[in-house]
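Q: pasting the structure only:
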C-alpha cells in the first residue's frame, strides 16, 4: 500500500467532551498529525474544564464555531434537530475558511509546499456530508493557486447508527407517537447523508454488522473497520498531588476492583455493585469497588444515575463515598466499600488502572469500548459482558473473561478468582499477553496505519456517485422535520 502524501485533514466533530467518541477522534488526529499531515478539528462545543488535555493544551489545532445561531437543545428536547443545524452552521464556517486559506507557511515566513489533498473526516452526525460533497470542491478551487488539481474526499467514521441510540419509549402513547414522527425524517436522512461520503468505516465488526442491517447491504459501499486505540508510547501510572507521588500502595494497598464508564443507565454499573456484594462481608475485607467515569452536571441522567447507584449500594449494606477531586478521593475512610469518582483526571485514571486487580466492564452490546483496551495496556485483566465490542478486544482466559451480564453470580466468581486464587505468575502472564495484544491491534501506530490505508484507497478511486435527484425530497423532509419538531415542543409543553 503506497504511503499517503502530506494532506490537509479536516475533522468535524460535534462536541469535544470526555467520552469514547471524543477520545477516538483526538487519537485519529494525533496519529495523522504524527505522519506529517496538517490536521484541524472543528467542533461546535468545547468546555476547557471538561475535555481531554489534547483538546485544550495546543497539541492539536481545535477551532470552535457553529454555536451562535442554535442552542444544543430546546428545553432538554430536540437534540438531534439542533445537532444537525449546529453542524450545518459549523460547516458553513469551515468552507469559508477553506476558501480563504492558502498554502501553509514556516516560522521563517517561507512558503511551504501545499498539502496534496483535502480529506474531510466526519463522525457522529452525517448531516454536513452532502454539503461538503456538493460545495467542498468549489471552495477548494478558490483556495488553490497551483495548476495541479487537488483531490477531495470525505470519510465518515460510524460509531453507531444514531437512530438506534434515540430513546423512544418515554412518556405516554401520544408522546411516543410524537417522538416517532419527529425522528422519522432524521432516520431517513441519516442513511441518505452517509451515502454521500466517499468511504464509510466503523469502529468494530459489531458496529459494521449493525450498520449493514440498518442501512442495507451495499448502500454505503464496503464498510471497513478501524479500531479505536490507546497511545502505547505515553507514560502513565502515577499522579502527583501536593508533591507526593502515589505509588503501588493506593488506599493502603487495598485490592481494588475498578469500573470506568460514563454515569449512564445503559452502562449498567449496578451490575458491578451487585456482583461485589456477592463476595460477602468476609470476602470484601481488604478490598474496594471504585466506580469512576464521565460526569457532567448539565446532564440530568448523570446526576440521577449516580444517586440511584448510591441508593443501590446502600440498600445492599455497602458503605459509600463520592469524590470529585483526587485529594478528596485519597482521604476517604478505610471503611468505605464503594467509592464513586466523578470525572477523574486522566493521570489519576492511569493510577487507578495500574493499582487495580480487575476492570469490570458492564455495558451490554457496547459498540467498541475503549476502556478494556486501556486496562489491557496497563496490564490489568478485564471482566466484560460477552456481547458487542469486548468480543473483539478480550481473549477469554488470556487477557480477561467474558460473562453473561445477566448472571451476577458468574461475575462474582471471576472477582473471587482474581482476588484470592490467582498467583503472581498468572497475573504477569495475563498482563504480558494483554500488552502484546494492544500493541499489535489497538495502538496509536496501528490506528494511524489503517487510517492512511483507507484514505489512500479512497483517493485511488473516483468519488462515490451521489444521487442529487432527491434534493427536493430532502428539502421537504427537513421542512417536515422542523414542523414536527415544533409540534413536539408544543405537545411537551402541554403535558
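A: That came in fine, so what should we check first? In this text, all values refer to a predicted model and were calculated from it rather than measured experimentally.

Q: make it CA atoms for all contacts and neighbour counts henceforth
A: Fine.

Q: Please identify which helix or strand holds the nearest residue to residue 206 once chain neighbours are set aside.
A: In space, and not counting its chain neighbours, residue 206 is closest to residue 388: 5.7 Å by Cα to Cα, 6 or more residues apart in numbering. Using DSSP states H and E, residue 388 sits within no helix or strand.

Q: Show me where the stretch 151-300 of the chain has its helices.
A: Taking DSSP state H, counting those that start in this stretch as the test, the helices found in the stretch 151-300 of the chain are 162-165, 173-194, 205-215, 270-277, 280-283, 300-315.

Q: What lies in contact with the fourth one?
A: So that's helix 270-277. For helix 270-277, contacts defined as Cα atoms under 8 Å, 6 or more residues apart in numbering pick out 259, 284, 289, 309, 312-313, 316, 318, 338, 360, 362, 405, 408-409, 411-412, 415.

Q: repeat that with 7 Å
A: 309, 313, 360, 362, 408-409, 411-412 (Cα atoms under 7 Å, 6 or more residues apart in numbering).

Q: Widest-spaced pair of those residues?
A: 309 and 409 (19.0 Å; Cα to Cα).

Q: Pick out whichever of these two has more residues nearby.
A: Legend: neighbour count by other Cα atoms under 10 Å for residue 309 and residue 409, higher for residue 309 (22 against 17).

Q: Might you report the residue contacts of that one?
A: Contacts of residue 309 by Cα under 7 Å, 6+ apart are residue 270.

Q: try residue 239
A: Neighbours of residue 239 in contact, by Cα under 7 Å, 6+ apart: 245-246, 347-348, 351.

Q: Tell me the buried residues within those.
A: 246, 348, 351 (16 or more other Cα atoms under 10 Å).

Q: And those, which is closest to residue 130?
A: residue 348 (41.8 Å).

Q: Quick check: that closest one is in a helix.
A: Yes. Residue 348 forms part of a helix when assessed by DSSP: H, G, I helix; E, B strand; the rest coil.

Q: who's in contact with it?
A: Contacts for residue 348 (Cα under 7 Å, 6+ apart) come out as 238-239.

Q: this is the other structure I want to compare:
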C-alpha cells in the first residue's frame, strides 16, 4: 500500500483546504494510506473530514508565531511550513512514499532529504498575492520571491489548478521554463452534496422572498465582496417597489485572522451606508449542511473575485443547480458557460447588476440555468475524472514514470 503525506500550512476552512482534502479522499479511495501534517488544525474550525477520523492529522509548529507585530505573515508562514517539514522528515516516525505539498514550496528542499517523491500543487504563485508599495516591502519580499521560484523547481512534479494558473506560472517563473505543469482541476467530492438537504431556517436565510442572491467566499479584501453589495444596491435602486429580494453574504471567518474581522466589519458598514442592512444577511463560518441548504434555496450565486485561480464554489453551486454570476477572468472562464450556466461579467457593479436583473425579470431563468450547470459539471468536472487523473500522476511518480 502506497503511503502519502499531505503537508499543508493551515487546515482551516477555505478553497485550498477543500482542494487538498478532496485530493486526499481521491487517493484514499484508490487504497492509499493518507495522513496530514500541518502547522495548525483547530477541530472547531475545519472541514468535517479532518475532525471525524477520516484522516489522521498531525500538528507540528503551531507554537511558532503567525506574524511579528502584525507584519511578516509570509516569512512566518514559510518558517512554520519549514518546521513542519523538518519534523516530518527528521523527527517523526511516519513512513511515506510521496509527499503532497501545496501553497508554500520553501519546505521542498527539506522534503528532498527523504527518499519520497515530492509533488507540489501550485494554487497560484505566492509572490503575486501581495503588493509592494514601499521600498522596505520590496526588500522584504525579494529573498522570499527568489526562494519560492527556486524551491518550486525542486519538486519532482508540479501541478496547477487551472489553465489560467498554468499561464501565470509560465509568465512568473521565468527560470522554470523547462517545467510544464499539468493542470489538475481541484474538483470536490460531491458525495456530501448528495445528502438530504435540510429546510432553511429563519436564522440561515429569510423566508418567502422572491429572489435571493448568495455570495460564498472568505472575508478577505482580495475576494472583492463589496462588489456583490454594491451591485445588489444598484438592483434595488432599479426596482424600488420590489421588496422581496435579498442578498446573503456567507463567508469563511477565523477570529485569529485580523483581516477576516476587519473586512467583515467593513462590509457591514458598506451595507449600512447604502441603506441595505435590512436586505442583507451576513453569515460567518457555516457548516457543509448549511451550504447545501443555501445553494439549493438561493436563486443565484455571486462570485466576485477577479482573476481567481480556479474557484471551487462555482463548481459546487452548479452541481446544486444554482446559476453563477462571476467575474469574466481567471478560473470562471473555464468553469462557467456564459449565458448558459450563468453570466460572466466585468468586475464592476453595473455589469453584475444587469445580470442580476435578468433573474428578476425572468422567473424561469434560475431553473433553466441551474439544470444546465448540473449537466456541465457532470460532463466536465466529475470527481471520478479528478480521482483517475490524480491517481495516475501519483502512481506514475512512484513507479518512476511521470
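A: On my side now, so go ahead. Keep in mind that what you see is a predicted model, and the values were worked out from it rather than measured.

Q: Overlay the chains and give the TM-score.
A: Once superposed, chain against chain, the TM-score is 0.93 (TM-score structural alignment, normalised by the length of the second structure); 397 aligned residues with a Cα RMSD of 2.1 Å.

Q: residues near the residue nearest to residue 206 of the first structure, how many?
A: 19.

Q: what's the answer for residue 105 of the second structure, then?
A: By other Cα under 10 Å, the residues close to residue 105 of the second structure number 26.

Q: Over to residue 155 of the second structure?
A: 21.

Q: Give the equivalent position in the first structure for it.
A: Residue 155 of the second structure maps onto residue 197 in the first structure, with residues paired by TM-score structural alignment.

Q: same check, this time on residue 85 of the second structure
A: Aligned partner of residue 85 of the second structure by TM-score structural alignment: residue 91.

Q: Excluding chain neighbours, give the residue nearest to that match in space.
A: Take residue 91 of the first structure and drop its neighbours on the chain: the residue closest to it by Cα to Cα, 6+ apart is residue 128, 6.7 Å away.

Q: counterpart of that neighbour in the second structure?
A: Correspondence of residue 128 of the first structure to the second structure, assessed by TM-score structural alignment: residue 107.

Q: Against residue 401 of the second structure, how distant is its match?
A: 24 Å (Cα to Cα, to the nearest Å).

Q: when you align them, which residue in the second structure goes with residue 350 of the first structure?
A: In the second structure, residue 350 of the first structure lands on residue 292 (TM-score structural alignment).

Q: quick revisit: got the contact list for the closest residue to the match of residue 155 of the second structure other than its chain neighbours?
A: Nearest residue to residue 197 of the first structure in three dimensions, chain neighbours excluded: residue 154, at 5.1 Å (Cα to Cα, 6+ apart). With contact set as Cα under 7 Å, 6+ apart, residue 154 of the first structure has these partners: 119-121, 197-199.

Q: Return the distance of stretch 384-397 of the second structure from the chain's centre.
A: 21 Å (Cα atoms, centre = their mean, to the nearest Å).

Q: What of stretch 224-235 of the second structure?
A: 21 Å.

Q: repeat for stretch 83-94 of the first structure
A: Counting by Cα atoms, centre = their mean, stretch 83-94 of the first structure is centred 20 Å from the centre of its parent chain.

Q: and residue 222 of the first structure, how far is that from residue 475 of the first structure?
A: With distances taken as Cα to Cα, residue 222 of the first structure is found 28 Å from residue 475 of the first structure.

Q: Matching residue 366 of the first structure against the second structure, which residue comes up?
A: Match for residue 366 of the first structure (TM-score structural alignment): residue 308.

Q: correct me, but that match touches residue 331?
A: Yes. Residue 308 of the second structure is in contact with residue 331 according to Cα atoms under 7 Å; the separation is 5.7 Å.

Q: Give me the aligned partner of residue 38 of the second structure over in the first structure.
A: Mapped onto the first structure by TM-score structural alignment, residue 38 of the second structure lines up with residue 43.

Q: That match reaches residue 13, doesn't it?
A: Yes. Contact criterion Cα under 7 Å: residue 43 of the first structure and residue 13 qualify, at 5.1 Å.

Q: From residue 397 of the first structure, how far off is the residue nearest to residue 91 of the first structure?
A: In terms of Cα to Cα, residue 128 of the first structure sits 44 Å off from residue 397 of the first structure.

Q: Which one of these two is surrounded by more residues?
A: Using other Cα under 10 Å as the criterion, residue 128 of the first structure and residue 397 rank with residue 128 on top: 23 against 11.

Q: how about the more buried one, what does it touch?
A: Applying Cα under 7 Å, 6+ apart, the residues contacting residue 128 of the first structure are 87-88, 91.

Q: Go again with 8 Å.
A: The contact partners of residue 128 of the first structure, by Cα under 8 Å, 6+ apart, come to 84, 87-88, 91, 193.

Q: hang on, the earlier thing: kindly state which residue of the second structure is aligned to the residue nearest to residue 197 of the first structure.
A: Using TM-score structural alignment, the equivalent of residue 154 of the first structure in the second structure is residue 118.

Q: just to revisit the earlier point, for the buried ones among the contacts of residue 239 of the first structure, give me CSV that also has distance to residue 37 of the first structure.
A: Converted to CSV, these look like this (distance: Cα to Cα, whole Å):
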residue, distance to residue 37 of the first structure
246, 38
348, 31
351, 33
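
Q: Not counting sequence-adjacent ones, nearest residue to residue 312 of the first structure?
A: Once flanking residues are discounted, residue 312 of the first structure sits nearest to residue 270: 7.4 Å by Cα to Cα, 6+ apart.

Q: counterpart of the one you found in the second structure?
A: Matched across to the second structure, residue 270 of the first structure falls on residue 226, judged by TM-score structural alignment.

Q: Give me the distance between its match and residue 118 of the second structure.
A: Between residue 226 of the second structure and residue 118 of the second structure the computed distance is 39 Å (Cα to Cα).

Q: With residue 20 of the second structure instead?
A: 15 Å.

Q: Strands of the stretch 201-350 of the second structure, residue ranges please.
A: Ranges of strands in the stretch 201-350 of the second structure, per DSSP state E, counting those that start in this stretch, are 211-216, 245-251, 280-284, 300-303, 324-327, 342-345.
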